[in-house]
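> sequence and predicted structure, then a few things I'm wondering about:
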Amino acid sequence: MLGFILQRLWQAAIVVIAMSALVFCGVYAVGNPIDVLISPDATQDIRAAVIAQYGLDQPLWRQYFAFLGRLIEGDFGRSLVYSMPVSQLILTRLPATLELTLAAVLFASLVGIPIGMYAGYRPHSLISRAIMAISILGFSVPTFWFGLMLIMVFAVQCGCMPAGGRGETVSLFGVDFSFLTGDGLAHLVLPALNLALFKFSLMIRLARAGTRELMLSDTVKFARAAGLSEFTVLSRHVLRLISIPLVTVFGLELGSTLAFAVVTETIFSWPGLGKLIIDSITSLDRPVMVAYLMLVAFLFIVINLIVDLTYALLDPRLRKGRA
């Protein structure tokens, strides 16, 4: 098991270095932030001084190695627009995005998997057909349109839910949380539902397909022959056997939801990383753009590492290197 963990950590380190080079070169090849930061009427001397101040007069490879050295120390530089450390700027927005992402993915998993298992257990029932129809709508409806419909129905017409914002928060261990207050929880519901739509449909279809296949397997037949109840068969055997693909999807969707929550945060005015990265792209705030992309890449790597370790716990063959 230790060798398996060390191998995955080594692979993760290589991927982080490769991603840092790709992200840095990709962002720094697009546009010139000096054109945004400096007035067109500025003299050449002022322009040259600002360029030298930010190190933009250095060759790209030298800028990258300077960035890599700061990255190892946990320093992403200073924002060109906000004039504050990028790490501090991101940390002020990250809790809101993490809260929204976790709420959406947990809802999609905790509700979608049991519903999908029921649809696979009773595939020909009317309820199962209705569940599959809902899942098809979840794949087909655009996220922005569904978000606007949620606002129009529940905020405008019914008036029972707030249309946007994060609402009242409570600080716990120095981090602000919305779900700990009634007002904050009310503000969280609609954006979380909007963000969970696609993931919810995906979990339903995966759980249904796995359950329907396993219900015809010898494992289930032997479990039934042993006198186990249907609930025990589903919870102890079927759920465990379909858990590996579900864990994979959960990990990947958690990362993608965190990375691509921009649309939902924009529609519901959620003060997370989405608004920050949009403003940074508009103003060519390179340090913030690089830090955001590196954070997303790092989160994907960490999530995949956790998924691999979870695989090893679920399947002993992986720990012994036979699969």
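Perfect, I can see it now. Keep in mind that this is a model prediction, so the values were computed, not measured.
> okay, CA-based contacts and neighbour counts for the rest of this
Will do.
> show me where the stretch 101-250 of the chain has strands.
Along the stretch 101-250 of the chain, the segments classed as strands by DSSP state E, counting those that start in this stretch run 170-172, 175-177.
> tell me which residues are up against the last one.
Contacts made with strand 175-177 from outside it, assessed by CA atoms under 8 Å, 6 or more residues apart in numbering, are listed as 95, 96, 99, 169, 170, 171, 184.
> ok, these vs residue 24, which is closest?
Comparing these against residue 24 with CA to CA places residue 95 closest, at 24.9 Å.
> one step back: out of the strands of the stretch 101-250 of the chain, deepest packed?
Per-stretch averages of neighbours, counted by mean count of other CA atoms under 10 Å, single out strand 175-177 among the strands of the stretch 101-250 of the chain, with a mean of 16.
> what about that one, distance to the chain center?
Strand 175-177 has its C-alpha centroid displaced from the chain centroid by 18 Å (CA atoms, centre = their mean, to the nearest Å).
> okay, now the one to match up with it:
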Amino acid sequence: MAVYLLRRLLQSALVMLAMSVIVFIGIYAIGNPVEILISPEADQMERERAIRALGLDLPLWMQYLSFLKNALQGDLGRSFVFNEPALQLILQRMPATLELAFGATFIALLVGLPLGLYAGLKPNSFGAKTVMAGSILGFSLPTFWVGLMMIMVFAVQLGWLPSTGRGQTVEVLGLRWSFLTWDGLQHLIMPAMNLALFKISLVIRLTRAGVRETMLMDYVKFARAKGLSPARVTYVHVFKNILIPVVTVVGLELGSTIAFSVVTESVFAWPGMGKLIIDSINVLDRPVIVAYLMMIVLMFITINLLVDLAYSALDPRVRLEGK
């Protein structure tokens, strides 16, 4: 285990280094923030002074080396717009995005696993066919359109849920969380459900496919022949085995949920990292964009490692130290 973790940490460091180069070059190529941040009425001296203050007068390779040196010390630069550390801005918005992503993943598992299990155990029933048809809608409907329809129905017409914002928050361990208050939980329901629709469909199809495949295995037939109850066969011998691919895919999807929650956060005015990155792209706030992308890369690497560990725990046949 120790050798495996050490090897993965080394690989992660190399991935972070490679991604920092790609991200820095990509952000440098999309445009010049001077044209947006500096007033066109400013004279040449003011422009040059502002360019030097932002560090944009240096060649690209020197800017990158300066960024890399500061990044190793935990400094990812200062925002051009807010004049605050970019990492601090990201961390301030991160709890909102994390609770939205984890809330969506929880809903996807809570809804998708039972429906997928039912569809796999009774594939020819009307209910199972309805579930599978609904999963196609979950894959097909655009996220922004579903979000707008949810706001129109549940917020405007029925008045059951608030349409925008994060609601009341409480501070825990120095971070602000909304799901711990009733008002915040009400604000969380619609954006989390909107973000979870695609994941629900994915979990349903993965679970159904796993059930159909597992039910044909010899150990399931043997368990039935021993006279075990259908419930025991299903939940002990079938359910545990289908969790392996589900945990793998859902774990990887959690990273994409965090990274691509931009649309949902924009529709529901959710003050997370996604909304911050959209605002930063509009004004070419390079330090914030770079810090956001590097944090996303770090999240993907961490989640992949946790998925590997969970995979090994669920399936003892998998050995992390194996070649």
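Okay, I see it. This structure is a prediction, so every number in the text was calculated from the model and none was measured.
> residue 263 of the first structure: which of the strands of the stretch 101-250 of the first structure is closest?
Here strand 175-177 is closest among these (CA to CA), at 21.0 Å.
> ok, average deviation of the closest one from the second structure?
After superposition onto the second structure, strand 175-177 of the first structure lies on average 1.6 Å away from the residues it aligns with, using mean CA distance after the TM-score superposition for the first structure.
> nearest residue to the residue nearest to the spatial centre of the second structure other than its sequence neighbours?
Among the residues of the second structure, the one closest to the centroid is residue 258, at 1.8 Å (CA atoms, centre = their mean). Setting aside the residues directly before and after it, residue 258 of the second structure is nearest to residue 101 in space (CA to CA, 6 or more residues apart in numbering), at 5.6 Å.
> ok, residue 97 of the second structure next?
The shortest distance from residue 97 of the second structure to any non-neighbouring residue, by CA to CA, 6+ apart, is to residue 272 (4.8 Å).
> near residue 255 of the second structure, how many other residues are there?
For residue 255 of the second structure, the neighbour count with other CA atoms under 10 Å is 20.
> which residues in the second structure form helices?
Ranges of helices in the second structure, per DSSP state H, are 2-29, 34-37, 44-54, 60-71, 86-121, 126-140, 143-150, 182-214, 218-225, 230-232, 239-259, 262-267, 273-282, 286-314.
> pick the most buried one from those.
Taking mean count of other CA under 10 Å, helix 182-214 is the most buried of those, at a mean of 23.
> after superposition, how close is that one to the first structure?
For helix 182-214 of the second structure, the mean deviation from the first structure after alignment is 0.6 Å (mean CA distance after the TM-score superposition for the first structure).
> just tell me the aligned range of that helix in the first structure.
Aligned by TM-score structural alignment, helix 182-214 of the second structure falls on residues 182-214 of the first structure.
> hmm, back to that, what's the closest of the helices of the second structure to residue 323 of the second structure?
Nearest of those (CA to CA): helix 2-29, 10.1 Å.
> what is that closest one packed up against?
Here helix 2-29 of the second structure touches helix 60-71, helix 286-314, going by 3 or more CA pairs under 8 Å, 6 or more residues apart in numbering; DSSP states H and E.
> tabulate the ones you listed (a markdown table), appending distance to residue 115 of the second structure.
Converted to a markdown table, these look like this (distance: least, CA to CA, whole Å):
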| stretch | distance to residue 115 of the second structure |
| --- | --- |
| helix 60-71 | 46 |
| helix 286-314 | 22 |
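> state the number of residues packed around residue 81 of the second structure.
Count around residue 81 of the second structure with other CA under 10 Å applied: 14.
> no, scratch that, I was asking about residue 180 of the first structure
Neighbours around residue 180 of the first structure, by other CA under 10 Å: 14.
> that one touches residue 170, doesn't it?
Yes. Using CA atoms under 8 Å, residue 180 of the first structure makes contact with residue 170 at a distance of 6.5 Å.
> before we move on, the earlier item: I'd like the strands of the stretch 101-250 of the first structure laid out as TSV, including distance to residue 113 of the first structure.
As requested, the strands of the stretch 101-250 of the first structure are exported to TSV (distance: least, CA to CA, whole Å):
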stretch	distance to residue 113 of the first structure
strand 170-172	31
strand 175-177	27
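> ok, which of these comes nearest residue 37 of the first structure?
strand 175-177 (32.0 Å).
> how far off centre is the match of helix 182-214 of the second structure?
14 Å.
> swap in stretch 150-158 of the first structure?
26 Å.
> what's the answer for stretch 312-323 of the second structure, then?
Using CA atoms, centre = their mean, the offset of stretch 312-323 of the second structure from its chain centre is 26 Å.
> circling back: need the helices of the second structure in JSON lines (columns: distance to residue 175 of the second structure).
As requested, the helices of the second structure are arranged in JSON lines below (distance: least, CA to CA, whole Å):
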{"stretch": "helix 2-29", "distance to residue 175 of the second structure": "26"}
{"stretch": "helix 34-37", "distance to residue 175 of the second structure": "31"}
{"stretch": "helix 44-54", "distance to residue 175 of the second structure": "30"}
{"stretch": "helix 60-71", "distance to residue 175 of the second structure": "23"}
{"stretch": "helix 86-121", "distance to residue 175 of the second structure": "7"}
{"stretch": "helix 126-140", "distance to residue 175 of the second structure": "33"}
{"stretch": "helix 143-150", "distance to residue 175 of the second structure": "27"}
{"stretch": "helix 182-214", "distance to residue 175 of the second structure": "14"}
{"stretch": "helix 218-225", "distance to residue 175 of the second structure": "47"}
{"stretch": "helix 230-232", "distance to residue 175 of the second structure": "43"}
{"stretch": "helix 239-259", "distance to residue 175 of the second structure": "18"}
{"stretch": "helix 262-267", "distance to residue 175 of the second structure": "19"}
{"stretch": "helix 273-282", "distance to residue 175 of the second structure": "14"}
{"stretch": "helix 286-314", "distance to residue 175 of the second structure": "17"}
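> cheers, nothing more for now.
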